[in-house]
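J.: Build me a model:
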Amino acid sequence: MSPAGGDQARRAAAAFEELRGVAPRGVWSAPGRVNLIGEHTDYNDGFVLPFALPHRTAVAASPRADGVLTVSTLGDDGAARHAEPIAVADLEPGRVSGWAAYPSGVAWVLRSQGVTAGADLVIAGDVPAGAGLSSSHALECAVALALLGLAGVPEDRPEIARWVQRAENDFVGAPTGLLDQTASLLCTEANVLFLDVRSGKAEQVPFDAAVQGLEVLVIDTRASHSHTDGGYGARRAGCERAAALLGGPALRDVDTAELDEALPRLPAELQPLVRHVVTENERVLRAVDALRAGRVADLGPLLVASHESLRDDYRVSCPELDVAVGSALAEGALGARMTGGGFGGSAIALVPVERHDAVVRRVLAAYAERGWATPRTFPAVPSAGAARDD
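T.: Below is the predicted model:
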């Protein structure tokens, strides 16, 4: 096994052999991600700055000759859950629901690319589900690489990201952009991925917070979120409407210098959405400049401004996220913000290493005072992207 997939690749391979009686043809894995900054900019043709987490989803896979797709997944208790087998030829949106819709959607998209054979898939992973850390895209990217690998199709990772987006949008019904799947596929160890979504240009920007005595602390609020409940889609539709009213293909085309002139041309309900997207793109560019210059601490105020914009203008935060951010800042974090699509999920904080324990205690105490579930916290470092593990 390669070091990328680690324990999850070994778990998936062992479970496959136990369930199927033979070793899998191969194992592929893909990571979850943290988006350092650049939220809700991807579907507006803007800029994003994610990095891959060490947490991964692994898929052990072998081909089948009968055209049937079987999918099993290991729970935290090690017990396997099995989806109903289905012929790849019969896959259509609406035919599969729940967790099995994600791998099935990938198979459905790849069918249109000539990948029509069946497969046995066994999944194991430790990307926290519902935490805004892209567990669904880690699963979809690992499945895509597995099915393409079994079919012997050469990888074009930017194209695979678009296929995974189609699976998420059209099969699962979540109107997500290109950030998550591109991060899972393209991120590399020790770097953040500076992605211009419109052009597809990607730059690996070195990011080593530890060398400056800092860390990125992830705070999983345990407030579960969903991209299929309408809130995400409503904001995306609002952005598309605003871009059309302003006469451009996307909000990417509105410059910060033009913002004051552009906003009065829009209905009042669209103005905050546009203000967030335009200013968030500017924050990404400033964050990249800071990292190129080695000024990691300069990210702090940008993270705070991003959270305030997501909370007040885009309105995708929630009390759990706001308390996590406020508690971290009160205990010495240089910056903090919600990360991911919002409505729950996780926050991140840029924390001096010596303040780690104090920040965690402050966050846990704030949650306990409110009777909320205890959040999960862990430091995150830029890790390897998707790969074949065996």
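J.: For the rest of this, base every contact and every neighbour count on C-alpha atoms.
T.: Noted.
J.: Enumerate the positions of stretch 264-277 that are buried.
T.: L266, L270, Q271, P272, L273, V274, R275, H276, V277 (16 or more other CA atoms under 10 Å).
J.: ok, of those, which one's closest to P24?
T.: Of all the buried residues of stretch 264-277, P24 sits closest to V277, with 44.5 Å by CA to CA.
J.: separation between the nearest residue to the closest one once chain neighbours are set aside and T70?
T.: Spatial nearest neighbour of V277, excluding adjacent residues (CA to CA, 6 or more residues apart in numbering): T41 at 5.8 Å. Using CA to CA, to the nearest Å, we find T41 at a distance of 36 Å from T70.
J.: out of these two, which sits in the more crowded spot?
T.: T41 (28 against 22; other CA atoms under 10 Å).
J.: is it true that that one touches V48?
T.: Yes. With contact defined as CA atoms under 8 Å, T41 and V48 form a contacting pair (6.8 Å).
J.: Which neighbours do the two have in common?
T.: Taking CA atoms under 8 Å, 6 or more residues apart in numbering as the contact rule, T41 and V48 both touch N281.
J.: show me the contacts for the residue nearest to P375 when sequence neighbours are not counted.
T.: Nearest non-adjacent residue to P375, counting by CA to CA, 6+ apart: T221, 4.7 Å away. Contacts here follow CA under 8 Å, 6+ apart; on that basis T221 touches A131, E320, L321, A324, G344, G345, S346, A347, A373, T374, P375, R376.
J.: Report the buried members of the residues you listed.
T.: Looks like the contacts of T221 have A131, E320, L321, A324, G344, G345, S346, A347, P375 buried, using 16+ other CA under 10 Å.
J.: gap between stretch 116-136 and the chain center?
T.: Once both centres are worked out by CA atoms, centre = their mean, to the nearest Å, stretch 116-136 turns out to sit 12 Å from its chain's centre.
J.: run this one through as well so I can compare:
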Amino acid sequence: MRVIEAFRESFGVEPEGVWHAPGRVNLIGEHTDYNDGFVLPFAVPWGVTAAVAPREDDVVRLRSLQAGEPQTVETLGRAEGWARYAVGVFWALREAGHPVRGADLVIDGDVPQGAGLSSSAALEVVVGTALNDLYGLGLTKMEIALAAQRAENDFVGMPCGIMDQAASALGEEGKALFMDCRSLGTRTIPFDLAQHGLQLLIINTGVHHELADGQYARRRQDCENAAKHLGVDALRDVTDLAGALGRLSGDERRRTQHVVTENHRVEALIGLLRAGAVREIGALLNASHLSLRDQYEVSCAELDVAVESAVRGGARGARMTGGGFGGSAIALVADDRVEAVRESVTRAYGERGWAAPEIYPATPAAGARRLR
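T.: Modelled structure (predicted):
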């Protein structure tokens, strides 16, 4: 295992263990998590692997096989770049009163670059899982996910919801993860497309528009403002959508319409899955994309073209997935239409002079775990 060899090379000793945490793709339920809503992600086969050994001081030494120079962090507030996501987990656990000291880590990731499959959450969760084992903290998988989210919110400064970290920590092979982001209650939903002659294709646009992070925070603020104006704790609590929309205007009105209808789409999609009507979920994916494009305004030309050309090529439904402004789209495709969809998307990108996107199937994978 190359992460072990790199650890020996970097630190001259054996790691105490090796852990893995996956990235995620969200089937439906976008921008609902920080509105106390519903989400339905699943863990993907790609993620972050970490070889780790504890230290007797408070120093954190990190090396990534994908990044540049190793970093040594003696004061937790001084991490830079990708290392902030890892070091932030040390900080979050210490802030919560857990007896976590330093560690040496070598990180290896295989999440496709620019795909928006949440390699950052995978990094946070793999570090949290390793520290939980090494220091005997006794945390549940959800508690690890919450520590990882706090690291991203308060240490890195990205106001994300809990979905990405929870999917990475709690994912199960062959199943999607339904989560109520208010209660943090979860249940797994069987999601075996192969038995229905279907595939879920990820269309990785490979683009990431720089406005993404600031716009994400702005969308969250829009939602919080709308909830305040409506007198509810979160937009999840809106039960009379027509009445609510009549009291709002502009961005707050559009964001509310998306969040409320998206929560209903999550529940509707689960109903179809339980009824065995898997082929019928495509219409909900299409509706989700239109809402994200027009009401939440987080799509972009590359995502729109990916979705539209996939459907034109025969996909039963498609939508952008993740935070938006780039990253990936997903498409539900019958086995006998996969090549037609690939050709349609590739051709559409070529006609616009864009580099062809990477297209590959995704199946639900296991969540964070110790490998050795």
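J.: Can you calculate the TM-score here?
T.: The TM-score (TM-score structural alignment, normalised by the length of structure 2) is 0.97; 371 aligned residues with a CA RMSD of 1.3 Å.
J.: quick one: which of the buried residues of stretch 264-277 of structure 1 is nearest D196 of structure 1?
T.: When the buried residues of stretch 264-277 of structure 1 are compared against D196 of structure 1 (criterion: CA to CA), the nearest one is V277, at 14.0 Å.
J.: In strands only, show me the buried ones among the contacts of T221 of structure 1.
T.: Applying DSSP state E to the buried ones among the contacts of T221 of structure 1, the entries found in strands are G345, S346, A347.
J.: hey, where'd the strands end up in structure 2?
T.: Under DSSP E, structure 2 gives strands at 17-28, 38-54, 60-64, 71-73, 103-109, 175-180, 186-190, 198-208, 317-321, 326-334, 358-361, 369-370.
J.: Which elements pack onto the third one?
T.: Using 3 or more CA pairs under 8 Å, 6 or more residues apart in numbering; DSSP states H and E as the contact definition, the elements that strand 60-64 of structure 2 packs against are strand 71-73, strand 103-109.
J.: And V156 of structure 2, what's its match in structure 1?
T.: If you follow V156 of structure 2 across to structure 1 using TM-score structural alignment, you land on V172.
J.: Spatially, what comes nearest to the residue mapped onto G67 of structure 1 from structure 2 if we skip its sequence neighbours?
T.: Structural alignment (TM-score structural alignment) places G67 of structure 1 against D58 in structure 2. Leaving aside its sequence neighbours, D58 of structure 2 sits nearest to G102 (CA to CA, 6+ apart; 4.1 Å).
J.: Which position in structure 1 pairs with that neighbour?
T.: In structure 1, the residue equivalent to G102 of structure 2 is G118, according to TM-score structural alignment.
J.: Show the contacting residues for its match.
T.: Counting by CA under 8 Å, 6+ apart, G118 of structure 1 has contacts P63, R64, A65, D66, G67, V68, L69, T70, A87, V88.
J.: Next one: the third one from T116 of structure 1, what distance?
T.: With the distance defined as CA to CA, A65 of structure 1 ends up 10 Å from T116 of structure 1.
J.: which one of those two has more residues nearby?
T.: Between A65 of structure 1 and T116, T116 has the larger neighbour count (other CA under 10 Å), namely 20 against 8.
J.: For the more buried one, give its distance to L91 of structure 1.
T.: 11 Å.
J.: any shared contact partners between these two?
T.: A107.
J.: Which single one of the buried residues of stretch 264-277 of structure 1 is nearest to G335 of structure 1?
T.: Using CA to CA, these come closest to G335 of structure 1 at H276, 18.0 Å.
J.: R311 is in contact with that closest one, correct?
T.: No. Under the criterion of CA under 8 Å, H276 of structure 1 makes no contact with R311, lying 9.7 Å away.
J.: Out of the buried residues of stretch 264-277 of structure 1, which sit inside helices?
T.: Q271, P272, L273, V274, R275, H276, V277 (DSSP state H).
J.: OK, contacts around the last one?
T.: Okay, so that is V277 of structure 1. E39, H40, T41, N44, L251, R252.
J.: With respect to V296 of structure 1, which of those residues is nearest?
T.: Lowest distance from V296 of structure 1 to the contacts of V277 of structure 1 (CA to CA) belongs to E39, with 19.1 Å.
J.: Now check the closest one against structure 2: what is it aligned to?
T.: Mapped onto structure 2 by TM-score structural alignment, E39 of structure 1 lines up with E30.
J.: cool, R283 of structure 1 as well?
T.: Per TM-score structural alignment, R283 of structure 1 is aligned with R265.
J.: count of neighbours near the closest residue to that match other than its chain neighbours?
T.: Closest residue to R265 of structure 2 apart from its sequence neighbours, by CA to CA, 6+ apart: L284 at 6.3 Å. Counted with other CA under 10 Å, the neighbours of L284 of structure 2 add up to 20.
J.: Looking at structure 1, name the residue matched to L284 of structure 2.
T.: In structure 1, L284 of structure 2 lands on L302 (TM-score structural alignment).
J.: go on, G367 of structure 2?
T.: So G367 of structure 2 corresponds to G385, using TM-score structural alignment.
J.: contacting residues around the closest residue to that match other than its chain neighbours?
T.: Using CA to CA, 6+ apart and skipping residues adjacent in sequence, the residue nearest G385 of structure 1 is C187, 4.9 Å away. By CA under 8 Å, 6+ apart, the contact set of C187 of structure 1 is P50, F51, A52, L193, Q204, S383, A384, G385.
J.: Please repeat the previous calculation with a cut-off of 7 Å.
T.: Neighbouring residues of C187 of structure 1 by CA atoms under 7 Å, 6 or more residues apart in numbering: F51, A52, L193, A384, G385.
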